[in-house]
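Asks: With the sequence up front, the predicted model follows.
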Amino acid sequence: MQTITVERTIGTTKKAVLAGLGAYNDEKFGKQKVKSIAVSLKDGRKIVGGIVGHLWSTVLFIQYFWIDQKQRGKGHGTKLIAAIEDEARRLGAIRAHVDTMSFQAPGFYRSCGYQEFGTIDGYPGGVTRHSFTKSL
């Protein structure tokens, strides 16, 4: 008999879901390697900004992008995004994807050539989530 349970500790379920989804995707799409990419901005030895993403198939998924407040407005963001895009291209990427909140960086991504393809409203305070893509 099947049961449904709600869990607060997700480790075991997450592992099972990822294994099952991976097997299904491999069957339908062929085995695809996930390649992690990180690009950092350093002040001496201290990381003061960076981007973390992964390449799955031919698409770069930007997961996290942060620059210390003191380093903003100096062109570092543009250099960081160019660096991760260049590395993704080198690894075979032809497209990039990123989500950002309305209070974060939608204008920045537009200025870097990203095209918005969707939004999600309903966050507290009138915040909207923006989804962007770019051909590499």
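Replies: Received the coordinates, thanks.

Asks: going forward, measure contacts and count neighbours with C-alpha atoms only.
Replies: OK.

Asks: Would you mind measuring from residue 71 to residue 47?
Replies: Noted for residue 71: a distance of 11 Å to residue 47, by Cα to Cα, to the nearest Å.

Asks: Ok, residue 110 next?
Replies: 25 Å.

Asks: cool, residue 64 as well?
Replies: 14 Å.

Asks: same check, this time on residue 77
Replies: Taken as Cα to Cα, the span from residue 77 to residue 47 is 14 Å.

Asks: more neighbours, those two?
Replies: Comparing residue 77 with residue 47 by neighbour count (other Cα atoms under 10 Å), the higher total belongs to residue 77, at 22 against 12.

Asks: Show me the contact partners of the host helix or strand of residue 52.
Replies: In the assignment (DSSP states H and E), residue 52 maps to strand 46-56. Applying Cα atoms under 8 Å, 6 or more residues apart in numbering, the contact partners of strand 46-56 are 32-42, 60-68, 71, 80-81, 84, 88, 93.

Asks: Out of these, which end up buried?
Replies: 37-41, 60-62, 65, 67, 80-81, 84, 88, 93 (16 or more other Cα atoms under 10 Å).

Asks: Alongside the first one, take a look at this:
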Amino acid sequence: MTEDLPLEVTDVPDGADAATILDELSAFNAGEVGPSDRRPLGVFFRPAPGEPPEAGLTGYTAWNWLFTGNLWIAERHRGRGLAARLLDAAEAEALHRGCRGAWIDTFNPKAKAAYERCGYAVFGELPDFVAGRSRFFLAKPLGP
């Protein structure tokens, strides 16, 4: 029985412990489906060199997929097509890395509409994820 095994719950996981879990899970997954070849990816807009970004996208590529984890645009730059440019640049790099698809998620209706304009389609939804909003998962094929 597992009920007698002690568990530790924390809101401040030790970095080494978290690394162990990630390393072991990565090794397991590699044994199941092959290595992920996970690589970070970032695309940024800076008003001038050396200044903080005023828009950007961060994520990674793994198993020939691009995952966009964060996409943010400063209020004053919204509505000018910058999200599409950030996604285009990330997708171009993902294609260069051999990716066959991209995915992203959001619970912001405006972001969802922007991603759909960029060719992403909803493949999943978590209703009432937060504040009466659904969280949508969107994907887009890349390449030919």
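Replies: That came through fine. Just so you know, these numbers come straight off a predicted model, no measurement behind them.

Asks: And the TM-score between them?
Replies: The TM-score (TM-score structural alignment, normalised by the length of structure 1) is 0.92; 136 aligned residues with a Cα RMSD of 1.5 Å.

Asks: coming back round to it: take the contacts of strand 46-56 of structure 1 and keep only those in strands.
Replies: Applying DSSP state E to the contacts of strand 46-56 of structure 1, the entries found in strands are 34-42, 60-67.

Asks: Spatially nearest residue to the counterpart of residue 56 of structure 1 in structure 2 (excluding sequence neighbours)?
Replies: In structure 2, the residue paired with residue 56 of structure 1 according to TM-score structural alignment is residue 62. Nearest residue to residue 62 of structure 2 in three dimensions, chain neighbours excluded: residue 38, at 4.3 Å (Cα to Cα, 6 or more residues apart in numbering).

Asks: Which residue in structure 1 aligns with that neighbour?
Replies: Match for residue 38 of structure 2 (TM-score structural alignment): residue 34.

Asks: Determine how far stretch 80-98 of structure 2 lies from the middle of the whole chain.
Replies: 13 Å (Cα atoms, centre = their mean, to the nearest Å).

Asks: For it, give the aligned segment of structure 1 as residue numbers.
Replies: Under the criterion TM-score structural alignment, stretch 80-98 of structure 2 matches residues 74-92.

Asks: Would you mind listing the buried residues in the matching stretch?
Replies: By neighbour count on 16+ other Cα under 10 Å, the buried set for stretch 74-92 of structure 1 is 77, 80-81, 83-85, 87-89, 92.

Asks: export those to JSON lines and tack on distance to residue 1 of structure 1?
Replies: Formatted as JSON lines, the entries for these read as follows, by distance: Cα to Cα, whole Å:
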{"residue": "77", "distance to residue 1 of structure 1": "53"}
{"residue": "80", "distance to residue 1 of structure 1": "52"}
{"residue": "81", "distance to residue 1 of structure 1": "50"}
{"residue": "83", "distance to residue 1 of structure 1": "52"}
{"residue": "84", "distance to residue 1 of structure 1": "48"}
{"residue": "85", "distance to residue 1 of structure 1": "49"}
{"residue": "87", "distance to residue 1 of structure 1": "49"}
{"residue": "88", "distance to residue 1 of structure 1": "46"}
{"residue": "89", "distance to residue 1 of structure 1": "48"}
{"residue": "92", "distance to residue 1 of structure 1": "46"}
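
Asks: And those, which is closest to residue 13 of structure 1?
Replies: residue 88 (30.5 Å; Cα to Cα).

Asks: my read: residue 103 of structure 2 touches residue 87, true?
Replies: No. Using Cα atoms under 8 Å as the test, residue 103 of structure 2 is too far from residue 87 to be in contact (10.7 Å).

Asks: just to revisit the earlier point, how much space separates the match of residue 38 of structure 2 from residue 54 of structure 1?
Replies: From residue 34 of structure 1 across to residue 54 of structure 1, the span is 7 Å (Cα to Cα).

Asks: Check residue 118 of structure 1 too.
Replies: Residue 118 of structure 1 is 21 Å from residue 54 of structure 1, by Cα to Cα.
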